[in-house]
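[1] sharing a model prediction with you, sequence too.
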Amino acid sequence: MLEGARILQQGVDDQPLYIDESPQFAEFLGYARETGFIGANRFEGFSRLSASSSVFANIARPYASALFDLANETKSVAEVEKNLSEMGALISSNADFSQMLSSPVISAEAKTIAIEKILAKAKFHKIVANFIRAVARNGRLFVLPTMIDAFGELCAKARGEISAEVISAAPLSKKQLGDLAKTLKTKTGKTVTLDASVDPSLIGGLVVRVGSQMIDSSLKTKLSAMKIAMKEVR
């Protein structure tokens, strides 16, 4: 069994699960306590932190990697990915559930009870159910959405795919998304999955992010550049 899977298996078999975490996380906890993020009556702001933040990503990565190793070893990657996607959709579509996962004022026992009810209804693969239980037991449910994203990225990488974030001023049609995916595939040489969202403030055009690269053809950016150019002329 691969090392990551072995570590995770220890956790899902009701044994202590300890995964080294980034020193940034300890720093973040100190900052959170000082600013009132932890200990406040309402836990606002923490759940709104970007899922791509280095703190969350550093915590999520070893969990996702261990789960991927175990799923790959048991030839259940596709089913695990599907189950996690369903869990992610539930979290993103239910504000109360999302807030519960991220709140430090809700007891671990209460969170575990809620998670068990969901797992009983969801009928997830045993690996997924045990993984979520291990995450809950370790007090890391607030990073679960990031773990789900990280697992999806590992699956996409294994399939030779890459993901691209597409932000437009108005919803794009299926044809437009298909054409964009084909164009990006030609440029990158890989199959591209699109994560599309809408931001009316762009006014027009697109913003496309692929990895660390960004193409910004939005009208908002062009107008901003024009304003800067006009100031320089003065």
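    Received, thanks.

[2] CA atoms for contacts and neighbours, from now on please.
    Noted.

[3] going along the chain, name the helices of the protein.
    Ranges of helices in the chain, per DSSP state H, are 3-12, 23-35, 54-73, 77-93, 95-102, 108-122, 126-137, 144-158, 174-188, 219-233.

[4] now mean neighbour count and distance to S197 too, for these, in JSON lines please.
    Conversion of the helices of the chain to JSON lines gives the following (neighbours: other C-alpha atoms under 10 Å; distance: least, C-alpha to C-alpha, whole Å):
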{"stretch": "helix 3-12", "mean neighbour count": "19", "distance to S197": "34"}
{"stretch": "helix 23-35", "mean neighbour count": "12", "distance to S197": "29"}
{"stretch": "helix 54-73", "mean neighbour count": "20", "distance to S197": "22"}
{"stretch": "helix 77-93", "mean neighbour count": "17", "distance to S197": "14"}
{"stretch": "helix 95-102", "mean neighbour count": "18", "distance to S197": "18"}
{"stretch": "helix 108-122", "mean neighbour count": "14", "distance to S197": "27"}
{"stretch": "helix 126-137", "mean neighbour count": "20", "distance to S197": "28"}
{"stretch": "helix 144-158", "mean neighbour count": "20", "distance to S197": "16"}
{"stretch": "helix 174-188", "mean neighbour count": "14", "distance to S197": "11"}
{"stretch": "helix 219-233", "mean neighbour count": "12", "distance to S197": "16"}
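
[5] tell me the spatial nearest neighbour of F131, not counting adjacent residues.
    Leaving out its chain neighbours, the residue that sits closest to F131 by C-alpha to C-alpha, 6 or more residues apart in numbering is V12, at 6.2 Å.

[6] comparison target, given below:
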Amino acid sequence: MTSQVAAAEIAQPYAQALLSIAQSKNLTEEIGEDARTLLSLLSENNQLQNFIGNPFIQSENKKAAIGRIFSESSNPYLRNFLLLLVDRRRIVFLEPILQQYLVLLRQLNQTVLAEVTSAVPLTEGQEQAVREKVIAITNARQVELETKVDGELIGGVIIKVGSQVIDASLRGQLRRLSLRLNQ
């Protein structure tokens, strides 16, 4: 818990600096997409995560890896930012920095993140219905969906927006029914 708080404290100014660079170059969305891609890559590849987080691997090797991951055609500002993190020995905080950048980008765009858990993958129409429901609840301009599939729900969805949870799952309905019957 304490390490998460420390990581958040370190990540905040770096994420703000990255957003400032992105705004000055009018690249906020492009860097946001690159950040999402990089976060996805890190979550799927434990070797890369361990390589970046290992303090015993020399900075030159980490810079070479960043150079291979981010070719010349990729965003030079993000690549240079990552190299700066290596120089400052803050690359270990890459995930919290990128996550915080996305939080700041959502605030800038008046976008909310809705975590949707469903029993089966949602169709495009169902995703749009969830977006409309979340916009009605939060008064946000846009909704970014993060979807997960959980077969234990039996049916329906659970939508989490910030600290608010809407449980429209069959499992949740059965649990509420059971509580009413036990009273």
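    Received the coordinates, thanks. Predicted model, so just to flag it, every value in this text is computed and none were measured.

[7] residue contacts, whatever residue of the first structure lines up with G162 of the second structure?
    Mapped onto the first structure by TM-score structural alignment, G162 of the second structure lines up with G211. Going by C-alpha atoms under 8 Å, 6 or more residues apart in numbering, G211 of the first structure touches 163-164.

[8] for G211 of the first structure, give its distance to I132 of the first structure.
    Computed as C-alpha to C-alpha, to the nearest Å, the G211 of the first structure to I132 of the first structure distance reads 28 Å.

[9] next one: V12 of the first structure
    Per C-alpha to C-alpha, V12 of the first structure is found 9 Å from I132 of the first structure.

[10] same deal with S197 of the first structure?
    From S197 of the first structure to I132 of the first structure the distance is 28 Å (C-alpha to C-alpha).

[11] one more: L29 of the first structure?
    Using C-alpha to C-alpha, L29 of the first structure is found at 22 Å from I132 of the first structure.

[12] do the same with K222 of the first structure
    K222 of the first structure sits 45 Å away from I132 of the first structure, going by C-alpha to C-alpha.

[13] who touches stretch 72-89 of the first structure?
    If you take C-alpha under 8 Å, 6+ apart as the criterion, stretch 72-89 of the first structure is touched by 1, 68, 71, 124-125, 127-128, 145, 148, 151-152, 155.

[14] tell me the contacts of the residue positioned nearest the centre of the second structure?
    By C-alpha atoms, centre = their mean, the second structure has its centre lying nearest to Q99, at 5.0 Å. By C-alpha under 8 Å, 6+ apart, the contact set of Q99 of the second structure is 35, 39.

[15] which position in the first structure aligns with it?
    Per TM-score structural alignment, Q99 of the second structure is aligned with D149.

[16] again, but for T147 of the second structure
    Mapped onto the first structure by TM-score structural alignment, T147 of the second structure lines up with A196.

[17] and that match, how many neighbours?
    Per other C-alpha atoms under 10 Å, the neighbour tally for A196 of the first structure reads 14.

[18] could you measure from the closest residue to it other than its chain neighbours over to I106 of the first structure?
    Nearest residue to A196 of the first structure, sequence neighbours excluded (C-alpha to C-alpha, 6+ apart): V166, at 4.7 Å. Distance from V166 of the first structure to I106 of the first structure, counting by C-alpha to C-alpha: 35 Å.

[19] the more surrounded of the two?
    Shown here are V166 of the first structure and I106; by other C-alpha under 10 Å, V166 has more neighbours (20 against 13).

[20] to which residue of the second structure is the more buried one aligned?
    V166 of the first structure maps onto V116 in the second structure, with residues paired by TM-score structural alignment.

[21] circling back: and the contacts of stretch 72-89 of the first structure as a markdown table, adding distance to V192 of the first structure?
    As requested, the contacts of stretch 72-89 of the first structure are exported to a markdown table (distance: C-alpha to C-alpha, whole Å):
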| residue | distance to V192 of the first structure |
| --- | --- |
| M1 | 31 |
| F68 | 21 |
| A71 | 23 |
| F124 | 28 |
| H125 | 27 |
| I127 | 28 |
| V128 | 26 |
| P145 | 22 |
| I148 | 19 |
| F151 | 17 |
| G152 | 13 |
| C155 | 13 |
